[in-house]
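Peer 1: what would the 3D arrangement of this be:
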Amino acid sequence: MNKNLYIIIAILISGVAFSQVGVNTSNPQGVFNIDGGRDNPLTGAGSTYTPAQQRNDLVFLTNGNLGLGVTAPVQKLDIVTGGTSASPIAGFKLDDGTQGEGYFLMSKADGTAYWKEVAVTKPTILGTWGTSVITSDDSSSAPLEIYTGANITLPKGKWVVNFGLNLNITADVPHKSGFWQKAYLSSSSTTREQNGFEIIGSNTTPYMGYATAITKSTNAANSINFLSGSSVVVVTGNSATIYVLLKNSKRQLGATTGNMWEFDPSLNDMYLYAMPVNQ
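Peer 2: This is a model prediction of the structure:
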């Protein structure tokens, strides 16, 4: 009888002993508790431990909550580093190859986490302009496109590139006559080409950036028009400098004097800037 009683007591003690496991502590606060600093009290609840005593603990509770740096975790994963808004201390790191400066933690449909750069983390980028007056060249040896002096350098990603400038018709074409003026985005300031970026939604290669009808609105010598538009550009390399070229439209409709168009930076009313877009 006594022998059986001893066995039952031993089993009960064994069950209690193995219901909680403590490493470096004889006072485990959950099913499993590691006291990394060996500084937990021998008795008492973990919630009464000092912050310093809790910060080096790992605790797993019967409800499945896991605490890192906290002995009474209230979420499935509860991390407390002791950092403050003035002196933050990182408590999480996901190094899976998608990480990057300023990236956001995102989720796939199945809940898998990954890092992604989003548009709100990128600033709007302004282009630069030259100061020289640019005009069409009517000689037979002239290039097909002429550099406006405008360019913009963009890092890798998707961008909406917005562009606008005044064009003055100086050729002596009749009132209300006009032509189709095109502008191109190029990776070269001298020829029309695209390396390191592409334009979304265009059906020609190299892609056209912008186009508009330019009309002689008066019989006077000069007639101001405005060429503007937006293009969605994807920079595929680490960065790309994009130059704006204008089609070198020649004299037509019987005109014998003047250039077909002229761009004068001093007229103002011009812009070149890019806004980030989420991929």
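Peer 1: alpha carbons only for contacts and neighbour counts from here, please
Peer 2: Fine.
Peer 1: other SSEs contacting the longest helix along the chain?
Peer 2: Counting residues, the longest helix in the chain under DSSP state H turns out to be helix 2-19. Judged by 3 or more C-alpha pairs under 8 Å, 6 or more residues apart in numbering; DSSP states H and E, helix 2-19 is in contact with no other helix or strand.
Peer 1: for it, give me every contacting residue.
Peer 2: Residues from elsewhere that reach helix 2-19 (C-alpha atoms under 8 Å, 6 or more residues apart in numbering): residue 31.
Peer 1: show me how far that helix is from its chain's centre.
Peer 2: Counting by C-alpha atoms, centre = their mean, to the nearest Å, helix 2-19 is centred 62 Å from the centre of its parent chain.
Peer 1: which residue packs closest to residue 143, ignoring adjacent ones?
Peer 2: residue 248 (7.0 Å; C-alpha to C-alpha, 6 or more residues apart in numbering).
Peer 1: and residue 209, by the same measure?
Peer 2: In space, residue 209 is closest to residue 184, 4.6 Å off (C-alpha to C-alpha, 6+ apart).
Peer 1: helix or strand for that neighbour, which one?
Peer 2: strand 178-186 (DSSP states H and E).
Peer 1: buried set for that strand?
Peer 2: Within strand 178-186, the residues scored as buried using 16 or more other C-alpha atoms under 10 Å are 178, 181-186.
Peer 1: and those residues, which is closest to residue 273?
Peer 2: Nearest to residue 273, judged by C-alpha to C-alpha, of the buried residues of strand 178-186 is residue 185 at 12.9 Å.
Peer 1: to check against the first, give me the structure of this:
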Amino acid sequence: MKKAILFTLISIAYTTNSYSQIGIMTENPVTNSLVHIDAKSNNTQTGSNLNLDDVVIGQNGNVGLGTTAPQKKLHIVTGGTATTPNPQVRIEDGYQATNKVLMSDANGLARWSDYIPGYQAGVVGAGITHATTLTGTSQWSKTNMTITLDPGQWLIFYMISMTTNTVTVSDSNYRCWVQVSMGDNSTTATTDAISKNRFSNNAFVGKRTIINGWIAIDNKTTAAKTYVLYVGAVQNSMSGLNLLNVGEVNDGYSNIYAFRINMQ
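Peer 2: Sure, this is the predicted structure:
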């Protein structure tokens, strides 16, 4: 019995060293494979998807399940299509549950977990002053409200607060119209916007005004990029009327933050 086992091992080793291929349930292991298992032994038949039952270990170390030409370290083909999907990957680690996603830690160890979208907080600095009568290229003022985002798509939310100085008006209900735009360090309206870019509100004399807005952007560069809030393009302006403390960090109202998104 021992001699038979030894003979078998020697035979396998000899075959492997000689041909560098092992075929199981097939006499024709695929080229460039070390091990090729054809579970149904059907690769000589005609028809489609005859490799879906195959397991292959390539000479480059790639493993293929359902394919005889694995392109990565693990390549799985289930035969599913966009119209008729066929999911065949199942991981039971104790964390599995409805609507979980597979996430990894810093070492690449994966587990099922609740999905938490990427979040990035912005910066709110000192408030600025903007004269409502500014026109032309000066009609916009850069605030100190910024947010720096990695490449990809993001949905930015902001709340920007401001007040006006007190001036004499004949109409106690006098108000001007203030606009806010998302730009970058060189333009008042970023070209990365994939949604509306301006929001506005009325500003009453001597009162606080708050403008809420949101914007979807797509940072297509390969590095983090900083986006800036601008205020201006004031309509129904008045001489001597200024917007004060625009985007002031200490007012308790102004804030800016973003979440990762995927807009098709």
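Peer 1: got a TM-score for the pair?
Peer 2: Superposed pair, TM-score by TM-score structural alignment, normalised by the length of the second structure: 0.56. Supporting alignment: 191 aligned residues with a C-alpha RMSD of 4.3 Å.
Peer 1: wait, doesn't the residue nearest to residue 143 of the first structure sit right on residue 139?
Peer 2: No - contact between residue 248 of the first structure and residue 139 fails when scored by C-alpha atoms under 8 Å: they sit 10.2 Å apart.
Peer 1: compare the two (neighbour count), which wins?
Peer 2: Neighbour totals were compared for residue 248 of the first structure and residue 139, and residue 248 leads with 22 against 9 (other C-alpha atoms under 10 Å).
Peer 1: contacting residues for the more buried one?
Peer 2: Counting by C-alpha under 8 Å, 6+ apart, residue 248 of the first structure has contacts 136-137, 142-146.
Peer 1: now, of those, which are buried?
Peer 2: 136-137, 144-146.
Peer 1: count the residues that sit near residue 102 of the second structure.
Peer 2: Residue 102 of the second structure has 13 nearby residues by other C-alpha under 10 Å.
Peer 1: hmm, back to that, against which helices or strands is the following helix or strand past the longest helix of the first structure packed?
Peer 2: On the C-terminal side of helix 2-19 of the first structure, the closest following helix or strand by DSSP H and E is strand 21-23. Counting contacts by 3+ C-alpha pairs under 8 Å, 6+ apart, strand 21-23 of the first structure packs against strand 32-35.
Peer 1: what is the strand it packs on packed up against?
Peer 2: With contacts taken as 3+ C-alpha pairs under 8 Å, 6+ apart, strand 32-35 of the first structure sits against strand 21-23, strand 57-60.
Peer 1: what's the match for residue 6 of the first structure in the second structure?
Peer 2: Under the alignment (TM-score structural alignment), residue 6 of the first structure pairs with no residue of the second structure.
Peer 1: burial count for residue 6 of the first structure?
Peer 2: Using other C-alpha under 10 Å: residue 6 of the first structure sits among 11 other residues.
Peer 1: mind checking how far it is from residue 13 of the first structure?
Peer 2: Residue 6 of the first structure is 10 Å from residue 13 of the first structure, where distance means C-alpha to C-alpha, to the nearest Å.
Peer 1: now swap in residue 175 of the first structure and tell me
Peer 2: Distance, residue 175 of the first structure to residue 13 of the first structure, by C-alpha to C-alpha: 105 Å.
Peer 1: same question, residue 110 of the first structure
Peer 2: 44 Å.
Peer 1: more neighbours, the two?
Peer 2: Counted by other C-alpha under 10 Å, residue 110 of the first structure and residue 13 do not tie: residue 13 has more neighbours, with 12 against 6.
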